[in-house]
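*Asks:* For reference, the sequence and a predicted model appear below.
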Amino acid sequence: MVVIKVGDFATSDSPENIRRSPAEKPIRSFLSIFRHRFLKGIIKILIVQGQLNYEKVFEVLFYECMLAIVSTCVYHRIISLSEINKRETWKIYIRAALIIFALILIFMTHFSYIFYYLPLPPEFLLAEICFLAFGIYLHFVVFLFLLFLIECVASILIYIFQKWIPSMHFTLPYLNTPLLSSKTLQTLMALILGIALTAQGYIATRIEPTVKHLNLLIQDLPLEFHGFTIAFVSDIHTGPTVGKAKVAQIVQIINDLNPDIITVVGDLSDGYISYIGDRLKPLKNLKAKHGKFGVLGNHEYFYENADDWIKFYEKELNLTMFINDGKVFERNGKKLCLAGLDDYYTEGARFIGHKMNTTKAIKNCSPKIPTIILAHQPKGAAKVLKDLSKLGRRADVILSGHTHGGQLVVVYPIGVALVDYFFGLYLHRESNTQIYVSSGVNYWGPPVKMWPTLCEIVKIKLLSNLKNDNKNI
């Protein structure tokens, strides 16, 4: 990763810089960048087309207020660790160090969200550090909450055993261990886990993305398309911690696969075109024999007008964007259909001209030809299956992303429990549709993933059941 020093942005002919010592220049430069970029970002949040953006103001304030409530607990829990050392002399120094650590962790966590609204240098180390702090913070809070719940359950069981089932007294030592009764030990354990898992997850995202090879057997796929390859990538999330170099690396890996087509399935960006558009430019160099295609994700709707992103992707990146649209490929008179839908996020929010429309997306796809559908969210994939059932139609393959495979250890169990199609390959038996949900090539928020293989690019090879030698493919 290339780190651009904040001092590099100082104006060389500035009189102030000439008079100041070299040691002072980086500080003055940083303050200058912070002042101008921060104010510009705040204006971007507050004002849209000359009017106050109440929705965005409320969103940011609500997020920060909710986080502040949690941060109060985090602060008191962290400084309570000073009680571990009983010697008064050391206790003062430990407490002071813990206060500084807690304040830095909390400040960086609160500030990390603001980076999405700021114009940043191409590779900005401070943003990465703040998001890593957010990763530690998030793990710490969740583990602390889980340990608290376990302590509550243990306390209830102890009460029941002591009062109502005296014969079960032998179980009490197991329920009354220090980890279940000591808040200090719980805090220390949660903090260690938070730091360790964030560090491990950060290393996982620094490793080159994994290329997964997936063979999909398609019923009645014309032999002309037997061996047809698709490079499938989702969730690039170009933004504060994903810069141009990372995007260029992804492009190179995909091009080395030499695919027939490339599909970019949503969440390419996190921010404003004027701030991060240049970071996406390497995607223009994607190469495929029969085209590069994309659909929108929910993050394309968070900051900029989605229509502006569509224009940017098509004009600047040479991507063909499917907004409830599709394309039919033809070889020797045989056909294969690729269709893409607007994001499921539009189902719960009002965006003029944007809504999932399965009927419109497959209008050029004959019921008799194999069909592949792109839908960013797995919930969108589920909706497509319902829509197709009502239409008396089916799809052979649906490609989705969005879930990041859980991304964090503390999020993974929730995702598995709540999302029907969470990560990997699924078969919808009623329609015989194969659904692949990618964990994405990057991450959102903390630059952390549970393990390196969750940063994936998928090369899909379509196989025909009409071919006799599939085992050799």
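*Replies:* Yep, that arrived. Numbering: from 1, shown residues only.
*Asks:* For the rest of this, base every contact and every neighbour count on C-alpha atoms.
*Replies:* Will do.
*Asks:* Okay, Asn332 and Thr187: tell me how far apart.
*Replies:* 67 Å (C-alpha to C-alpha, to the nearest Å).
*Asks:* for the protein, which helix is longest?
*Replies:* helix 125-163 (DSSP state H).
*Asks:* Just the buried residues of that one, please?
*Replies:* 125-141, 143-144, 147-148, 150-151, 154-155, 157-158, 161 (16 or more other C-alpha atoms under 10 Å).
*Asks:* adding another structure so you can compare the two:
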Amino acid sequence: MIFIALIDWYSYQAFKTAFPSNTWVKVAYWAFSVLVYGYVAYGFLTFSREAMSPSFGKMVSILILSLIPKLIVLAFLFGEDILRFFSGAFQSLAGGREGDFLPDRRKFISQTALAFAAVPFLGILHGVLIGKYRYRVMKHTLEFEDLPEEFDGFTITQISDIHSGSFDDKKKLEYGVDLINQQNSDIILFTGDLVNNQAKEMEPWMETFQRLKAPMGKYSILGNHDYGDYVAWPSEEAKAANMQRLYDIQEELGFRLLRNEHVKITRGGASIDLIGVENWGKGFAQHGDLPKATANLSDQSFKVLMSHDPSHFDEEVKKFSQFIHLTLSGHTHGMQFGIEIPGWIKWSPASLRYPKWAGLYEEMGRYLHVNRGFGFLAFPGRVGIWPEITVLTLKRK
């Protein structure tokens, strides 16, 4: 609370200095702050994981929209205060300072602080209003010496982290689903987190996602949010019923759910092995069983693995006894915030937790692709890290 008060006091100083004669600006500042904190306080007092819905997301977005720009202002004005202190001390020692110890704040500094603060404010506002549905198709071509000739040119569309409980715009969601279909890939693979917490979150969007089509099938796995572990269920029976409903929804959507198992994808008399494990994450539940999922597979077969959490790749997959050519993951969302300029910079707070957090990686001859996610969670927006539809084309060297 003290830190929040400090942030607001400094922000108010910027407005007071930049607009010294405009009383309405100062009143509007405090009115806005009081409304934001009142709304957020009410939201936290009534919060429950079961109700992590668009309304909760709006509360989070308003809090972020208010605090991040104020932190920018704090940095500018606190820096100015350090300079004011040393300037006042120097002038006092020199005997040339009369009256107040600290020099007055400079209007230019406050105006500059407010201008810089406007950048994240507008960025976050864009992320909430537009960015969360700003779907991007990311395409990669991967070459393998041992890919069966019949699969040369085989295309995979990967989507991940739908988080259906967060959606609030059917028309924009339908656009995203249509964009997936427009890729005309041979197969669609969904790498987990269909819901935020409960299976019923998917019910309003069933018809939309049932439109997904792929000539060689649709396959899926579970993510950490799919198990209902973040909800206080009234009984184990209720939790089990929710889990069974999630399984049924996967089937109704036309997905073949792989739970520590594999299937053969056949084309022109040849085949590749598609493996799906349950969630396995460092610091998260580890339901995945890779030895079970790969039991009885030939060491020479070409293998594609779906594993929700990319930490599984570093912890187990890349050093697994069987060579797995390609692993598809999601989970990180790229933290829904960051900056990516191809060839220049690629950064997100997600990189502090996950060394492999978005895009394509290669290590020990094995590939990992981390999808940035189709949906969003908690913060109802995306800033610089857009929702992703991945198209992977497999080529034989």
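*Replies:* Cool, the structure landed. Since the model is a prediction, treat every value here as computed from it, not as a measurement.
*Asks:* Please say which of Asn332 and Thr187 of the first structure ends up with more neighbours.
*Replies:* Neighbour totals were compared for Asn332 of the first structure and Thr187, and Thr187 leads with 25 against 7 (other C-alpha atoms under 10 Å).
*Asks:* isn't that one right up against Glu83?
*Replies:* No. Checked against C-alpha atoms under 8 Å, the pair Thr187 of the first structure and Glu83 is beyond contact range at 11.5 Å.
*Asks:* Quick check: the closest residue to Ser181 of the first structure other than its chain neighbours vs Val141 of the first structure, distance?
*Replies:* Closest residue to Ser181 of the first structure apart from its sequence neighbours, by C-alpha to C-alpha, 6 or more residues apart in numbering: Glu151 at 6.5 Å. Taking C-alpha to C-alpha as the measure, Glu151 of the first structure falls 15 Å from Val141 of the first structure.
*Asks:* where along the first structure do the strands fall?
*Replies:* Using DSSP state E, the strands assigned to the first structure run over residues 47-48, 51-52, 210-218, 229-233, 261-265, 292-295, 320-321, 325-331, 334-340, 371-374, 397-400, 424-428, 433-437, 456-464.
*Asks:* in the second structure, what residues pair with the first one?
*Replies:* What it means is strand 47-48 of the first structure. On the second structure, no counterpart of strand 47-48 of the first structure exists by TM-score structural alignment.
*Asks:* Show me where the stretch 151-300 of the first structure has its helices.
*Replies:* Using DSSP state H, counting those that start in this stretch, the helices of the stretch 151-300 of the first structure run over 172-175, 178-181, 183-206, 244-256, 273-280.
*Asks:* how far away is the spatially most central residue of the second structure from Gly381 of the second structure?
*Replies:* Centroid-nearest residue in the second structure, with C-alpha atoms, centre = their mean: His333, separated by 2.2 Å. In this view, His333 of the second structure and Gly381 of the second structure are 11 Å apart by C-alpha to C-alpha.
*Asks:* Likewise for Gly176 of the second structure?
*Replies:* Distance of Gly176 of the second structure to Gly381 of the second structure, computed by C-alpha to C-alpha: 15 Å.
*Asks:* of these two, who's got more company?
*Replies:* A count of neighbours by other C-alpha under 10 Å puts Gly381 above the other of Gly176 of the second structure and Gly381, at 29 against 23.
*Asks:* which ones are touching that one?
*Replies:* When contacts are counted by C-alpha atoms under 8 Å, 6 or more residues apart in numbering, Gly381 of the second structure is found next to Ser61, Ile124, Gly127, Val128, Leu129, Ile130, Gly131, Lys132, Gln336.
*Asks:* could you flag which of these are buried?
*Replies:* Buried by 16+ other C-alpha under 10 Å: Ser61, Ile124, Gly127, Val128, Ile130, Gly131, Lys132, Gln336, out of the contacts of Gly381 of the second structure.
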